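Novice: Give me a model of this one.
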Amino acid sequence: MNPTTKEIHIPEELPLLPVRDVVIFPYMILPLFVGREKSIAAVDAALARDRLIFLTTQKELAEEEPGPEDIYTVGTVAMIMRMFKLPDGRVKILVQGLAKGRLTQLTSQSPFLTAQVERIVEHRGGELSLETEALMRTVREQLSQLAEMDRALSPEALVIVENVEDPGSLADLVASNIGLRVGESQGLIEISDPLERLHRVKDILAKELELAVVQDRIQSQAKEEMGKSQREYFLREQLRAIQAELGESDARAEDVAELRQKLDAAKLPEEAKGEAEKQLRRLETMHPEAAEYSMLRTYMDWLVDLPWSRSTRDNLDIGKARKVLDEDHYNLEKVKERILEFLAVRKLKKEMKGPILCFVGPPGVGKTSLGKSVARALGRKFVRISLGGVRDEAEIRGHRRTYVGALPGRIIQGLKQAGTNNPVFMLDELDKVGADFRGDPSAALLELLDPEQNHAFSDHYISLPFDLSKVLFIATANIMDPVPSALKDRLEVIRLAGYTSEEKLSIAKRYLIPRQLDANGLKTADVRFSENAVMKLITEYTAEAGLRNLERELGSICRKVARRFAEGKRHSVLVTESTVASFLGAARYLPEEERRENEIGVATGLAWTEVGGEILYVEVNTMKGKGSLTLTGQLGDVMKESAQAALSYARAHATELGIDPNLFEERDVHVHVPAGAIPKDGPSAGVTMATALISALSGRRVSKDVAMTGEITLRGKVLPIGGLKEKALAAVRAHIETIVIPRRNEKDLEEIPKALRKKVRFILARTMDEVLQVALEEKT
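Specialist: Sure, this is the predicted structure:
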């Protein structure tokens, strides 16, 4: 202890420094950080005088401007031993407690707190009594026990404690070193009787010792638990070894044995088998409760469940396959021929690469159901996945195993679902694949849909090459424009055009009506449809290339009949042309109004849409003006350019066409395509626009029975177009008997059914002159 402190004179008025979260006892030496302006001013004042300052603890830690009621009255008079100014404006001081003091009055609060302090003098007796010595020894022993339990007590403090002979000083020294809460420390400093304070310290130490014992017991239990789990692991390993010696096995060994058995049955290729064996050995040495165990177990399940070598035997009976295809689908000869060719080659050559077919056509023509029919004809499993809206490459290739919840891509999942490595795999809606920040799924399809590469398709999750060369891939799309060219190059495109009214009638009688009768709980005798009624449904209640809406309307009639039966009106119903409206209401689609007479400046064109063909009227009027050209009808850029080309052709050949050359400078030309709310584009209306334009300028009428299609050049040549079958169907629906087409489309006439060719006369034209010879009447 420092005996000189007794000789220090403490003035009655001292600067006051409120401290937070700590109680300073006499003889304590500790650093303090001072940041408040008033506190820094108090420190400066103390340093300017005798370096003495009164330290007292504030009651609320967060109080920034403590008043008399916010600080404890009992504190410690301390000496500032050193002072450092920090770069952030704060001050660090090193203080030593000298003596206890009591705040009697706060004399000033500005610029810093000043207080009148009364020194607390403790009674110090002479020789220590036996009771006091015993109490001091008990406290020292308690403190030693606490230090042995890894408490934060320095060895220097223990040495000082052993040498302190004063009970009050011992109590203060112990209290300042055992990390008490502010409330407990303040309670101790306010006890003026040394023996009472030492008794209180003894009680606090006893409580701290109990807490330390409980804490040590909890820690030892935790260590025991860890040791127990390690011991259990070693015991399990020993048990496994003993069971192996006895010919027995545990659950994990059974698990691994089952996997090994499946692995042998799966007949993996060499590379895949080597990797599977390696992962299985890892699984054997891994604890079942390890985080990686379940992930590896799932991976092994996928490996052994994939059909590496399981195949179905193809039905190579060509006649039987043809019968199955005819049963399921009407017409579609080109598709059926391609499937039968595949079977024929398969019969002659066992090992062959599966073709990559792509059915392209309007909605409802039977692309998806055709895939099922192909699988049934071949005797193969059928798997279908929809690519519509897929934007993540991982949907195709899968996720890597390192991700939580990783799974293989849809291709591998589909093969597992099929259970064979040679199913018919349908990729529906290929043209609806999208791309975003997660990658481009169509790029992942490049390897999949390439017969030269897919014998070693790599899925990110499986991470092993899988042979897809035996799979018969069939993709479907409505249009091929959105499909990337690299992917398009890998596909064998088979186009499915729409059906004629007669074909729809046959399909309705053979497939749709029986299916809807069965779906609605009716028998063939309950409701019958006349041919005229079905034909009315086709022409006036649906406007489509496919059959979905037709089947929907047939189903609607069947449901209404079923309701009648359910209400007790059970008698056979015959649906005729005249009774269709009573079931479905007024006709929804009226056919395009037919031209009643030959007109000047109106020509009939043919257009292709995603849902089939349409007829297109082009109207041209001339009026007095300065030779300007006006185009209306929501035409696209290509169509506008076709109109410009038609006008240029007419001007260049005005004399030959019987047109007064002065008209081009004296008359304005207005070209309009009705149905102005519908956007239109494409070059195939070029000849139609030229015919209507020449008709209006020359005064020659255009035949109402002639429709035309073809692109025009400035030289008057007629270039080929696409969608000929759809356009021919549109002409038949509009009762047009003659179609003028480009001569270079002659090859496409083979794709048009014979029944359709009998209804329409096709005129092949190489130049605009040949078109005009057919389309325009002679001037009277």
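
Novice: Please count neighbours and contacts with C-alpha atoms only from this point.
Specialist: Noted.

Novice: what ranges do the strands span in the stretch 501-650 of the chain?
Specialist: Ranges of strands in the stretch 501-650 of the chain, per DSSP state E, counting those that start in this stretch, are 527-529, 573-575, 599-600, 602-609, 612-624, 629-632.

Novice: quick one, which of the ones you listed is packed in tightest?
Specialist: Greatest average neighbour count among the strands of the stretch 501-650 of the chain goes to strand 602-609 (a mean of 25), per mean count of other Cα atoms under 10 Å.

Novice: residue contacts, residue 466?
Specialist: The contact partners of residue 466, by Cα atoms under 8 Å, 6 or more residues apart in numbering, come to 308, 454-458.

Novice: if we can go back for a sec, how about the strands of the stretch 501-650 of the chain in TSV, adding distance to residue 188?
Specialist: Formatted as TSV, those follow (distance: least, Cα to Cα, whole Å):
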stretch	distance to residue 188
strand 527-529	103
strand 573-575	105
strand 599-600	117
strand 602-609	95
strand 612-624	98
strand 629-632	99
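
Novice: To check against the first, give me the structure of this:
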Amino acid sequence: MLSQFSDLDSDQLISIIPAEGDDKEFDDIDEMELPILPLRNMVLFPGVVLPITVGRKKSVKLVKKAYKDNKTIGVITQRNSNSDDPSLEELYKYGTVAKILKVLVLPDGNTTIIIQGKKKIEAVETIQKDPYLTAKVRMVHEDKLIESEEETSAVINSLKEAAYKILELNPDIPQEASGALDNISSLGFLLNFLCSNINAEVKEKQGLLEINNVHEKVKTLLEYMYREIKILEIKQEIHSKVSSDIDQQQRDYFLRQQMKVLQDELGGEGPQQEIESLRKRAAKKDWHEQVAKHFDKELDKLGRLNPSSAEYPIALNYCEFMLDLPWNEFTEDDLDLKKAQKILDKDHYGLDKVKKRIIEYLAVLKLKQDMKAPILCLYGPPGVGKTSLGKSVAKALGRKYVRMSLGGLKDESEIRGHRKTYIGAMAGRIMQSIKKAGTSNPVFILDEIDKIGADFRGDPSSAFLEVLDPEQNDSFLDNYLEVEYDLSKVMFIATANSLETIQPALRDRMEIIEINGYTLEEKTEIAKKHLLPKQKKEHGLKSGDFSLDAKGIKTVIEGYTRESGVRNLERKLGAVSRSIATHIAMEDEYKKRLSSNDVEEILGVAHFDKDKYQDNEHAGVVTGLAWTQVGGEILFIESSLSKGKGRITLSGQLGDVMKESATTALSYLRSQAKSLGIDYNIFENYDLHVHVPAGAVPKDGPSAGITMLTAMASIYTQRKVKQKLAMTGEITLRGTVLPVGGIKEKLLAAKRAGIKEIIFSDQNKKDVNEIEEQYLKGLTLHFVKNAEEVLEIALLNTKVKNAIQFELPKKEK
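Specialist: Here you go, the predicted structure:
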């Protein structure tokens, strides 16, 4: 209290504290326009005089102008003291109209003014902001003071008695302030004077200013004054307790003793305060009774530990971790389905099947708020947008986004956590991620779930069986946490490149959504709408610095990338952007509209040649289709004959399944030699060599059966294979063509390579029917049931140039 006068001598103090007297100047005014001086960290009350240092340019202009005119200004405290140019909305609603008594320009250049509050005002609206804030204000007429002279006298005595007590306990306030209080006889002025000088927060003083009722203001003011008296008494008691221990040669000891006494007075030792703080936080938690009992037990155990012991920080960290978890704290879902659809369409081109599933989930959630979240697994080749799709789902739902990479994860405790008894124990990454999200229903991305490993420390994929089971994960138990946690509201989205490496039981718990590769048209749209703008931004380029038309983008796609996704495409567009950025940085002239030739000049010679896949001038060379983890691929089955004893050689690092396919195809061909016009003696007198190029790459799978059959039939008959034809399917000894998987990826691979016709098993027709029409455009599909149909479609009646003239032994008569 009265702290602002603690540096003044008695003469200055008397000049600052005004004599009593009612100022009637503003009584008959209801509204007026005033320049507004914002105050930081102080509140001006009517009748009270305040010295204020003015530093802001607008404030200096305001003071100079007002001092020349009628010296009247509005003074209002600002809510945020950090704002240098506050608007009327950033000020409190109520303030005080004031008169400038004196303006002092100090030697250091600062301006100090002495102002006296006159009457309370309410800010109504802004009139102007420059050159300083001017507002329309309304005069606030406070309630009449207490009418009874006896009651008024009693209130004055109570207030003065409390003020004298504060003066007595605080040696920093000059004693002349006591004489100033003696001279105040008006209750209204005494109230405002004490409110202005009480040791309280700005917010509390502003609250006193806004109170109109005299009884309420007196009651609140006395509460603040008694609080200050209590604090001053405690300080004095602390000072008296430690003064006997003062040793001038041991200053540090004195400080420790003072801190210790302070903690004693505040209710216990430092650790006890920490425990009480944790207990208060726990009282606000919305957790189950079982969890609350467990926490209280752990907290009581913490209270019994010595703060110096090694167990104390471990127990403290555990309690804090429990409190940091968002027990039953959820973000509210945005269930506007049309808005969600727009977000998904904006962030990702295509992927209609996935988007449809997300919208279905939102629709059900809108109708049934307590539904358990599904476990989705986005399965497809790299670069098709599986991980980024998770971000879009979180944005569409309005939920927090959490991502956990599982590639190379081998330790089960990474999922379930360590037991508390271990040194360095911590919760599993699932619970740590939930804590980081701050909500119990985030969108949780489990990236690369197919690349989880296993070693002597356990099997993490088995640990996920509980996490990813909607029937179990409402009571997930982390070894470190030791109590069950509900994960059923978390929307888990896993991503994988291959399903073969995922444990069958784990795969069964997830809803598999296949994301296939993109067509040329889709890649072009993605490049135009997403990749190219992103690369321009990342390389410091503006949208108008260069443009690349659809033909140029097509050149990049076909000549420099061969993938299901768009990752390499983005890298190549980044290379184009860097080339343009170099020209701009070096201030060289360059073409802003890039053509296909310009792209080739920047990126160099094309890496891939589409035309090389269309040759059919050699017998025994057939194009097959294969599925890989990076999408569909075309492969060639090559065969050749040489004079020998009927041996068969297989090369190209083939797996067991492909070797069996080759053996089966040859056996079928030998059985059908007569119908195909093949002299049976050829099998006995010529060696067959079947090769799949790229011998350094392991190959296996059941997709090459009919391809090998066609290659063998072509080499034995020397007939041409149909141009721009590819095939996939397995064959049996009876000649039945069996279905295979990865149909869409294979279709896209065929389109990328310029294939026009494809042979499938008749049983794959259902898979083709699920594929969008746009993927099938420009392709002729043949669905066959047996090998005869395959050879009828694939082999032409024309023989290849320089066909082999088989030399066979003469038949005996």
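
Novice: State the TM-score obtained for the two superposed chains.
Specialist: Remark: TM-score between the superposed chains equals 0.67 [TM-score structural alignment, normalised by the length of the first structure]; 542 aligned residues with a Cα RMSD of 2.1 Å.

Novice: before we move on, the earlier item: which one of the strands of the stretch 501-650 of the first structure lies nearest to residue 29 of the first structure?
Specialist: Nearest to residue 29 of the first structure among the strands of the stretch 501-650 of the first structure is strand 602-609 (93.8 Å), distances taken as Cα to Cα.

Novice: So which other helices or strands are in contact with the closest one?
Specialist: With contacts taken as 3 or more Cα pairs under 8 Å, 6 or more residues apart in numbering; DSSP states H and E, strand 602-609 of the first structure sits against strand 612-624, helix 686-698, strand 706-708, helix 724-733.

Novice: 10 Å instead?
Specialist: With contacts defined as 3 or more Cα pairs under 10 Å, 6 or more residues apart in numbering; DSSP states H and E, the packing partners of strand 602-609 of the first structure are strand 612-624, helix 686-698, strand 701-702, strand 706-708, helix 724-733, strand 738-742.

Novice: Now distance to residue 103 of the first structure too, for the ones you listed, in JSON lines please.
Specialist: Shown next, in JSON lines, are those (distance: least, Cα to Cα, whole Å):
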{"stretch": "strand 612-624", "distance to residue 103 of the first structure": "101"}
{"stretch": "helix 686-698", "distance to residue 103 of the first structure": "107"}
{"stretch": "strand 701-702", "distance to residue 103 of the first structure": "118"}
{"stretch": "strand 706-708", "distance to residue 103 of the first structure": "113"}
{"stretch": "helix 724-733", "distance to residue 103 of the first structure": "106"}
{"stretch": "strand 738-742", "distance to residue 103 of the first structure": "114"}
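
Novice: right, and the ones you listed - which one's nearest residue 576 of the first structure?
Specialist: When those are compared by Cα to Cα, helix 724-733 sits nearest residue 576 of the first structure, at 20.9 Å.

Novice: Which positions in that closest one come out as buried?
Specialist: By 16 or more other Cα atoms under 10 Å, the buried positions in helix 724-733 of the first structure come out as 724-733.

Novice: Give the aligned range of the strand or helix carrying residue 443 of the first structure in the second structure.
Specialist: Element membership of residue 443 of the first structure [criterion: DSSP states H and E] is helix 441-448. Residues 460-467 of the second structure are the counterpart of helix 441-448 of the first structure, counting by TM-score structural alignment.

Novice: That stretch against the first structure, how far on average?
Specialist: Stretch 460-467 of the second structure, aligned to the first structure and superposed, deviates on average by 1.1 Å (mean Cα distance after the TM-score superposition for the first structure).

Novice: what's that stretch in contact with?
Specialist: Here stretch 460-467 of the second structure makes contact (Cα atoms under 10 Å, 6 or more residues apart in numbering) with 375, 406, 409-416, 430, 449-454, 472-477, 486-488, 492, 502-503, 505-510.

Novice: out of the contacts of residue 466 of the first structure, who's nearest residue 701 of the first structure?
Specialist: Proximity of the contacts of residue 466 of the first structure to residue 701 of the first structure (Cα to Cα) peaks at residue 454, which lies at 60.1 Å.

Novice: got a list of what that closest one touches?
Specialist: 353-354, 445-448, 465-471.

Novice: let's see 8 Å
Specialist: 447-448, 466-469.

Novice: Buried residues, the helix holding residue 443 of the first structure. List them.
Specialist: For helix 441-448 of the first structure, the neighbour count (16+ other Cα under 10 Å) marks 441-442, 444-448 as buried.

Novice: Fine by me, we can end here.
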